[in-house]
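> the following comprises the amino acid sequence and a computationally predicted model.
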Amino acid sequence: MAVNPVLVIKTVDDSVVGVRARLYDDFVEHEIVLNSVLAYWWANNMPPALKFLELFESVIKRTINELIPHKNLKLKYEVKADDVLEKASEIEINLIEIEADDVGFKIEGKPVILKGLVKTSEDFEANEFAKTIEKTIETPDIVLKKYLEMNK
């Protein structure tokens, strides 16, 4: 029986999101420190919910590539927010499926829930937003070559 690799997502005290890929005894782990990225996005008038999704996808891609170098990463996740992503102050991300070159990952951990991404006025009315996102992120050949060399 083949063992599937595992992707573990965990939130540590609302300030760090951890991403860990594991296969047997090997693992790779990266963390997103929310305070620093949020401060940057706020200072540069960037939409935090949207930017977090981009960063989250990138960290998942990098983490898995360091464990299992791959050309294509298929991601499927559901995102819920209290407004459209450009204006959302709260988001919830629930990973549904992850495949690296047709190798499926078991997903462990709870959904990522972030609150207070933007300041809302007292008369703010939530405008529920939910979307299932499916995408394939390709690793450029030159980058894939580097990951393959790292894993020798």
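That came in fine, so what should we check first? Numbers count the residues shown, from 1 in each chain.

> contacts, neighbours, all on C-alpha from now
Fine.

> okay, buried residues for stretch 21-28 please.
For stretch 21-28, burial by neighbour count (16 or more other CA atoms under 10 Å) applies to 21, 22, 27, 28.

> hang on, I meant stretch 9-22
9, 10, 11, 17, 18, 19, 20, 21, 22.

> quick revisit: in helices, which of the buried residues of stretch 21-28 appear?
Using DSSP state H, the subset of the buried residues of stretch 21-28 located in helices is empty.

> against that first model, consider the following:
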Amino acid sequence: MTPPSGPRWLSEAEQDAWYAWRRMFPLVNAGIARDLGQDSGLSEADYDVLSVLGSADGHRMRISALAVLLHWSRSRLSHQLTRMEQRGIVRREEVAGDGRGAEVVLTGAGVDTITAAAPLHVESVRRHLIDVLTPDQLRTLAEVGEVLRERLGAERKRG
């Protein structure tokens, strides 16, 4: 099959969907990020790291695995962890028996921080997204999100 010779312009329905996404995502994200900063003094990146580590066995994870899970570069994660270490909420540890491997671990202060922030964060997520949509809209949003994640994740692995 020969690819189209010119641009595949968006239909009206496709354009409506694209514009809705472009207008909706920053508004929802900004509202939740603003609440997170006001409620707990955390950035989105702080919360991403803390919430993953808070759910991990022993509140620890290999740094390389965390970077993959967050879809972050090792450099970005390293800079983020340095800022969080300076605040005493995470620490890096070498992996015993593996001179190349390192883990990031939540400190006691980190556990306290995510424990205090999580209820406020979930209320913000509810206020800006969950409670605004019907159950059918939430199911559709979840389905769309999974399709995009699977497709874009596969492309990222190939690319």
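Arrived safely. Computed from a predicted model, the values in this text were never measured in an experiment.

> TM between them?
TM-score of the superposed chains, computed with TM-score structural alignment, normalised by the length of the first structure, equals 0.24; 61 aligned residues with a CA RMSD of 4.9 Å.

> just the closest of the buried residues of stretch 9-22 of the first structure to residue 36 of the first structure, please.
When the buried residues of stretch 9-22 of the first structure are compared for distance to residue 36 of the first structure (CA to CA), residue 17 wins out at 12.3 Å.

> ok, the residue lying closest to the closest one once chain neighbours are set aside - contacts?
Distances taken as CA to CA, 6 or more residues apart in numbering put residue 11 closest to residue 17 of the first structure, at 4.5 Å, once the chain neighbours are dropped. The contact partners of residue 11 of the first structure, taken as CA atoms under 8 Å, 6 or more residues apart in numbering, are 17, 18, 112.

> state whether the first one and residue 35 are indeed in contact, as I suppose.
What it means is residue 17 of the first structure. No. Counting by CA atoms under 8 Å, residue 17 of the first structure stays clear of residue 35, with 10.9 Å between them.

> give me the element residue 38 of the first structure is part of.
Using DSSP states H and E, the element containing residue 38 of the first structure is helix 34-43.

> in the next helix or strand after that helix, what's buried?
Going down the chain from helix 34-43 of the first structure, the next helix or strand is helix 48-67, by DSSP H and E. By 16+ other CA under 10 Å, the buried positions in helix 48-67 of the first structure come out as 48-50, 52, 56, 59-67.

> quick revisit: could you list which of the contacts of residue 11 of the first structure belong to strands?
Among those, the members found in strands (DSSP state E) are 17, 18, 112.

> show me the contacts for the second one.
Contacts for residue 18 of the first structure (CA under 8 Å, 6+ apart) come out as 8, 9, 10, 11, 12, 29, 30, 31, 32.

> please consider this matter closed, and thank you.
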